[in-house]
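S.K.: Give me a 3D structure for the following:
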Amino acid sequence: MNINDTIKRINELAHKKKSGQPLTEAELAEKKKLYDIYLGFIRGQVTQTLDRVEFVEADGSITPAKQKKTQ
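M.R.: Got it, this is the predicted structure:
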């Protein structure tokens, strides 16, 4: 299942719940699994973005964020 299908199914379950229909135990379990997949995807995107961050030092050198020490 790709992320778009995951989001679509999360939204379907949310609309069902908002319409006043209770979710079954199976649907609640599915919702939890889908949220875990979604959050894993988002965390992966954030990690990939942060891995590309670089700092340009005053002397012109470039330091990757992973190697940068906090002061």
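
S.K.: can we go C-alpha only for contacts and neighbour counts from here?
M.R.: Fine.

S.K.: right, and residue 56 touches residue 63 too?
M.R.: Yes. The criterion here is CA atoms under 8 Å, and residue 56 meets it with residue 63 at 6.5 Å.

S.K.: distance of the nearest residue to residue 35 once chain neighbours are set aside from residue 59?
M.R.: With CA to CA, 6 or more residues apart in numbering as the measure, residue 10 is the residue that lies nearest to residue 35, at 7.6 Å, once sequence neighbours are left out. Distance of residue 10 to residue 59, given as CA to CA, to the nearest Å: 49 Å.

S.K.: Sequence B follows; please return its structure for comparison with A:
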Amino acid sequence: MTMSKEEEKRVTDRINELYNKKENEGLTPAEEKERKELHQKFLANFRAAFKQDVEDMVILDKNGKEITSERAKRAQRRKGLRKD
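M.R.: Purely as a prediction, here's the structure:
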């Protein structure tokens, strides 16, 4: 499940704050731990959103014939996006 836009903005803003502090004055061990946790949370959200986009994609060849992978079709069926 992906983060809400507000949560995503909060996380990225805090990551950027910590990055700037690290570059200018350094981080405490607690801040370094927080930075790593937020980075992992951000990456997990990015991967989930990317996977969602790929699974929802329908691919057509130049003649208009669908060539979507079977794996993507199964995911789309599970989500109720396909009737075939």
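
S.K.: before we move on, back to that, what residue in the second structure is paired with the residue nearest to residue 35 of the first structure?
M.R.: Using TM-score structural alignment, the equivalent of residue 10 of the first structure in the second structure is residue 15.

S.K.: Tally up the residues packed near its match, please.
M.R.: When counting by other CA atoms under 10 Å, one arrives at 19 neighbours for residue 15 of the second structure.

S.K.: ok but it is inside a helix, no?
M.R.: Yes. With DSSP: H, G, I helix; E, B strand; the rest coil as the criterion, residue 15 of the second structure is part of a helix.

S.K.: SS state for residue 64 of the second structure?
M.R.: Per three-state DSSP, the local secondary structure of residue 64 of the second structure is coil.
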